[in-house]
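Student: The sequence and its predicted three-dimensional model are supplied below.
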Amino acid sequence: MKILILSHRVPFPQNGGYAIVVANTIKGLVNSGHDVSLVALNAKRNSHASRLPDEDLMGKINYRAYDIDTTVTVFGVAVNLFSKTSFNIDRYYDPEFEKLLIRELRNSDYDIIQFEGLYVSLYLPAVRKHSKAKLIYRAHSIENQIWQRLSQQKVDPFKKSYLRMHARRIKNYEQQQLNKFDAVVVFTQQDKLTLLEYGIKVPIEVIPVGLRLDQYVADVSKTEFPSLFFLGSLDWLPNREGMEWFLDTFIKDLTDGDLPVKLYVAGNDIPERFDDYEALGKIFIQGEVDNALEFVNSKSIMIVPLLSGGGMRVKIVEGMAMQKCIISTSLGAEGINFTDGHDILIANDKDEFFDAITRCITDEEFCIQLGKNARLLAEREHDVNVVIKNLTCFYDACCNGLQAAVNN
């Protein structure tokens, strides 16, 4: 098939969950013999030279990136208060990018056009007008849930009301847009059920996150035990607020000795205020690491203290592939077919996190076994080769007008 992937960010390098999923999808489709094009927005205006896929992949795909300014201004937010849509979505619309996209569609006939998330759905009308391809929406998360759950964490009544307003606007937009696609792909059964509750009538298929598992090789001899770590982009609000809660909650336990273990925090776009959490020999705020998998391998216990968000946490799946002992909230592990205490530990409040950390840092054999079980789970359900096979079968069904994936 001839397939076009539309992305709201350049998925190279693979330094976040969204980029990992999009890039692995492209590589999997190419390896399966499909003709793949990628058209991506580049919201950070970074040099494309550092964001190109590897040379081998570059020779196999058609790739275009377009710089876009998504800066949020106080004036823009104020004006948006009187709008019916959310600034968080509207800022990804650029008429020049739409023209570029239309030119691409006029020059090529595609079988499938996959929209990677809500932000590129702004271009659905133009794509529908200029292409006869089947249009697939892949929901990396249910966007309004993120805002709704964030509002529930707020005490300030103005912030709570403001976030609820955006949650309502985004939900209305999602309900309107998704039924305009030919089909929807989600990562979790929970997300499918949510969309059905929203009244989405087009076929919805559950296809989980896929990883190239041969790239995830654990070496326990290079792992520091005990050690806690967090790895994730802190420009994503749920990650940032979750880690702020964790650090505020446990900073005394970590520094005074009630939890005798080091904590390492790594990821993209860590705010400067996180430097205030650093404690000599106890808490390390490392920022972006050169090699994420080496960093993960070097630490023993992954923490995922998510209090809001949605979709499937790619970093948890990566941690499982690397045989990590993982402590997560129920929300953080949502959509993963885990067994609490067997391949992951679930902790939803201060006491549960404290008990889980205490157990893990005092029982290395338990941590190692939990990690081995997690790897087996990743192999059963998150092998990219199986995931891509299921995705292309779904594409075939859509192209042939079949209803095999209709909601039942």
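Tutor: Arrived safely, thanks for sending.
Student: can we go C-alpha only for contacts and neighbour counts from here?
Tutor: OK.
Student: So which elements touch the helix or strand that residue 264 is a member of?
Tutor: Residue 264 is part of strand 262-266, with elements assigned from DSSP states H and E. The criterion is 3 or more Cα pairs under 8 Å, 6 or more residues apart in numbering; DSSP states H and E, and the helices and strands that strand 262-266 contacts are strand 224-231, strand 283-287.
Student: Return the most buried member of those.
Tutor: Of all these, strand 224-231 carries the top mean neighbour count, a mean of 20, counting by mean count of other Cα atoms under 10 Å.
Student: That strand relative to strand 283-287, how many degrees between them?
Tutor: With axes from the mean of the first three to the mean of the last three Cα atoms, to 10 degrees defining the directions, strand 224-231 sits at 50 degrees from strand 283-287.
Student: quick one on the thing from earlier: quick one: closest of the helices and strands packed on strand 262-266 to residue 356.
Tutor: Proximity to residue 356, assessed across those by Cα to Cα, is greatest for strand 224-231 (11.6 Å).
Student: After the longest helix along the chain, which helix or strand is next?
Tutor: Scanning the chain for the longest helix, with DSSP state H as the assignment, gives helix 157-178. Of the helices and strands lying after helix 157-178 in sequence (DSSP H and E), the nearest is strand 183-186.
Student: For residue 112, give me its contacts.
Tutor: Shown in contact with residue 112 (Cα atoms under 8 Å, 6 or more residues apart in numbering): 1, 2, 3, 4, 133, 134, 135, 136, 395, 399.
Student: State whether the first one and residue 133 are indeed in contact, as I suppose.
Tutor: Think residue 1. No: using Cα atoms under 8 Å as the test, residue 1 is too far from residue 133 to be in contact (10.7 Å).
Student: one more structure, for comparison:
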Amino acid sequence: MLNPVKKSLLIFTLSPPLPATSGAPIYITNTLIPLAEKYDLHLYTIGGSDEVEHIKQHKDLYDRYFRSVHVEPRAQMPSQKGTLGRIVHSLVHLYHGLPFMDASYYSVSAVRNARRIVKQHNIQALEIHSSHLAFFKKFISEVPAVLVSHNIESDIFPFWIPQHLTGWKKAAVESVARCSRRNTHQVEIDNKWKFDAMTFISQSDMDRVTAVVDKSYIPLCLPVKASNYDDKPDGHVNLLWMGGFWWHPNAEGVLWFVRSILPLIADKLVALNIRLHFLGAAPPDELKAVDDGRNIFVHGFVDSLEDMLDSSHLLFVPLLSGGGVRVKILEAMSNGIPVLSTSKGCEGLGATDGLDIVVRDDAQSFADAILQLAADPEQRSRLSRACKQLLVEKYNLQDCIEEKDRIYQKLLASV
């Protein structure tokens, strides 16, 4: 019997997704790689010489899962262009109704190369990761497509207006920003480019989309470790922050912690054997200044989190802004590490305060919770078991793979 011919899908990503070692690549590959035997997958990703070299270094991995790989150079940002270039950029984006005009990935070359790949490999469906790349559906409208939403991106990229602008320049940029935000809303919420299906990383994100479209909730699923919380080292209570400080919400949250929460607990760190560990690239000077080498440690970027996760007793997430599901929380929970967070920090996770997470929103209650949890290993152990159970019940990877396969079959049924 002849083997059936596999259907071909073109996968669009903002960066090379393999090996999957961080949130976005894990989210992309979790439900993609398990289906690589069933479908012919082709990769279209964004990058430069570093990304090309990265793919060459992992050639065996990419060859195993993708029939072809294309790396498209990143389109120039408006800030990289002169005055005339910025004007042309704005006019082109306005004409096409493109979103994220201040951080766009659109270029004529990008679209031309995507069309070439569709024709060359007889692509029958598109999977587009992030609304930043949704414009490919506009220009390849004849091919059925699913938009995989990693976040409601307009929450994170609202079009920042440079503070130094004044007069007519500020008014012009504000006008462009309004158009960009309107276009973004129409793409993400109204589905103006008529994606055949849309998937969402959180239930709350999915509920915000009003368009009549096939919508699926596909969370980020991480394998739950079999570790026992009670086996963690005693003697010190290690409290962990994870997240790069180049991202404004992370820097904002940790500086709030340093200015408003740390003074409320600083004189009790020694007595309760608390050690605060801050992991993440580009820590601000104000944070580095509190590193005393005894109870507060600012590690910066680390190559591997494994040892720190093994020894950590609590993750604290003092975030005040930003959007999307916090991968750091899911990663901690998958390792059985209980979590103390603000409401903003854990939105969209489906966790319940007091059951599988602790949520506090003002500085005093956040500080009180740190001290209470540090002094109560039984409560931490109970939270550890509960957060792992949350992942087992609400973040089932096999269910997500099957839902993605259902979407593929629907897209390809009309081909």
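Tutor: In hand now; what should we look at? This is a predicted model, so every value here is computed, not measured.
Student: wait, which of the helices and strands packed on strand 262-266 of structure 1 is closest to residue 316 of structure 1?
Tutor: Of all these, strand 224-231 sits nearest to residue 316 of structure 1, with 9.7 Å by Cα to Cα.
Student: Packing partners of that closest one?
Tutor: Where contact means 3+ Cα pairs under 8 Å, 6+ apart, strand 224-231 of structure 1 is packed against strand 262-266, helix 292-298, strand 299-304, helix 350-361.
Student: List the buried residues for the longest one?
Tutor: It stands for helix 350-361 of structure 1. 353, 354, 356, 357, 360, 361 (16 or more other Cα atoms under 10 Å).
Student: Between those residues, which sits nearest residue 229 of structure 1?
Tutor: Proximity of the buried residues of helix 350-361 of structure 1 to residue 229 of structure 1 (Cα to Cα) peaks at residue 357, which lies at 11.5 Å.
Student: So what does the closest one match up with in structure 2?
Tutor: Under the alignment defined by TM-score structural alignment, residue 357 of structure 1 is paired with residue 370 of structure 2.
Student: For residue 312 of structure 1, which non-adjacent residue is spatially closest?
Tutor: The spatial neighbour of residue 312 of structure 1 that comes closest, neighbours along the chain excluded (Cα to Cα, 6 or more residues apart in numbering), is residue 335 at 5.7 Å.
Student: what secondary structure does the one you found sit in?
Tutor: For residue 335 of structure 1, the secondary-structure state derived from DSSP: H, G, I helix; E, B strand; the rest coil is coil.
Student: what do we get in structure 2 for it?
Tutor: Checking with TM-score structural alignment, residue 335 of structure 1 has residue 348 as its match.
Student: Let me see the contact set for its match.
Tutor: Residues touching residue 348 of structure 2, when contacts are defined by Cα under 8 Å, 6+ apart, comprise 202, 203, 204, 205, 324, 325.
Student: Would you mind stating the distance between the match of residue 357 of structure 1 and residue 234 of structure 2?
Tutor: 17 Å (Cα to Cα, to the nearest Å).
Student: Same question for residue 378 of structure 2.
Tutor: When Cα to Cα is applied, the distance between residue 378 of structure 2 and residue 234 of structure 2 equals 13 Å.
Student: returning to that earlier point: list only those of the contacts of residue 112 of structure 1 flagged as buried.
Tutor: With burial judged by 16+ other Cα under 10 Å, the buried subset of these is 1, 3, 4, 133, 134, 135, 136, 395, 399.
Student: Can you tell me what the fifth one aligns to in structure 2?
Tutor: I take that to be residue 134 of structure 1. Under the alignment (TM-score structural alignment), residue 134 of structure 1 maps onto residue 144.
Student: What's the separation between residue 174 of structure 1 and residue 14 of structure 1?
Tutor: The span separating residue 174 of structure 1 from residue 14 of structure 1 equals 27 Å under the rule Cα to Cα.
Student: for residue 97 of structure 1, that is, sorry about that
Tutor: In this structure, residue 97 of structure 1 and residue 14 of structure 1 are 23 Å apart, going by Cα to Cα.
Student: Give me the neighbour count for the closest residue to residue 130 of structure 2 other than its chain neighbours.
Tutor: Spatially, and ignoring its direct neighbours in sequence, residue 130 of structure 2 is nearest to residue 149 (5.1 Å; Cα to Cα, 6+ apart). The burial count assigned to residue 149 of structure 2 is 24, neighbours taken as other Cα atoms under 10 Å.
Student: Over to residue 380 of structure 1?
Tutor: Using other Cα under 10 Å as the criterion, residue 380 of structure 1 is surrounded by 10 other residues.
Student: try residue 103 of structure 2
Tutor: Neighbour count for residue 103 of structure 2, taken as other Cα under 10 Å: 16.
Student: Pretty sure it sits against residue 79.
Tutor: No: Residue 103 of structure 2 sits out of contact with residue 79 when judged by Cα under 8 Å, with a separation of 9.2 Å.
Student: re earlier: among the contacts of residue 112 of structure 1, name the ones in helices.
Tutor: Short answer: the contacts of residue 112 of structure 1 in helices (DSSP H) are 395, 399.
Student: The equivalent of residue 24 of structure 1 over in structure 2: what's it in contact with?
Tutor: Using TM-score structural alignment as the criterion, the counterpart of residue 24 of structure 1 in structure 2 is residue 30. The contact partners of residue 30 of structure 2, by Cα under 8 Å, 6+ apart, come to 220, 221, 397, 401.
Student: which of these also appear as contacts in structure 1?
Tutor: Among the contacts of residue 30 of structure 2, the ones still in contact in structure 1 (both residues aligned by TM-score structural alignment, their matches' Cα atoms under 8 Å) are 221, 397.
Student: Who are the contact partners of residue 276 of structure 2?
Tutor: By Cα under 8 Å, 6+ apart, the residues touching residue 276 of structure 2 are 238, 239, 240, 241, 295, 296, 297.
Student: any idea what the fifth one aligns with in structure 1?
Tutor: Matched by TM-score structural alignment, residue 295 of structure 2 corresponds to residue 282 in structure 1.
Student: Might one say that its match is in contact with residue 255?
Tutor: Yes: counting by Cα under 8 Å, residue 282 of structure 1 does reach residue 255; the two are 6.0 Å apart.
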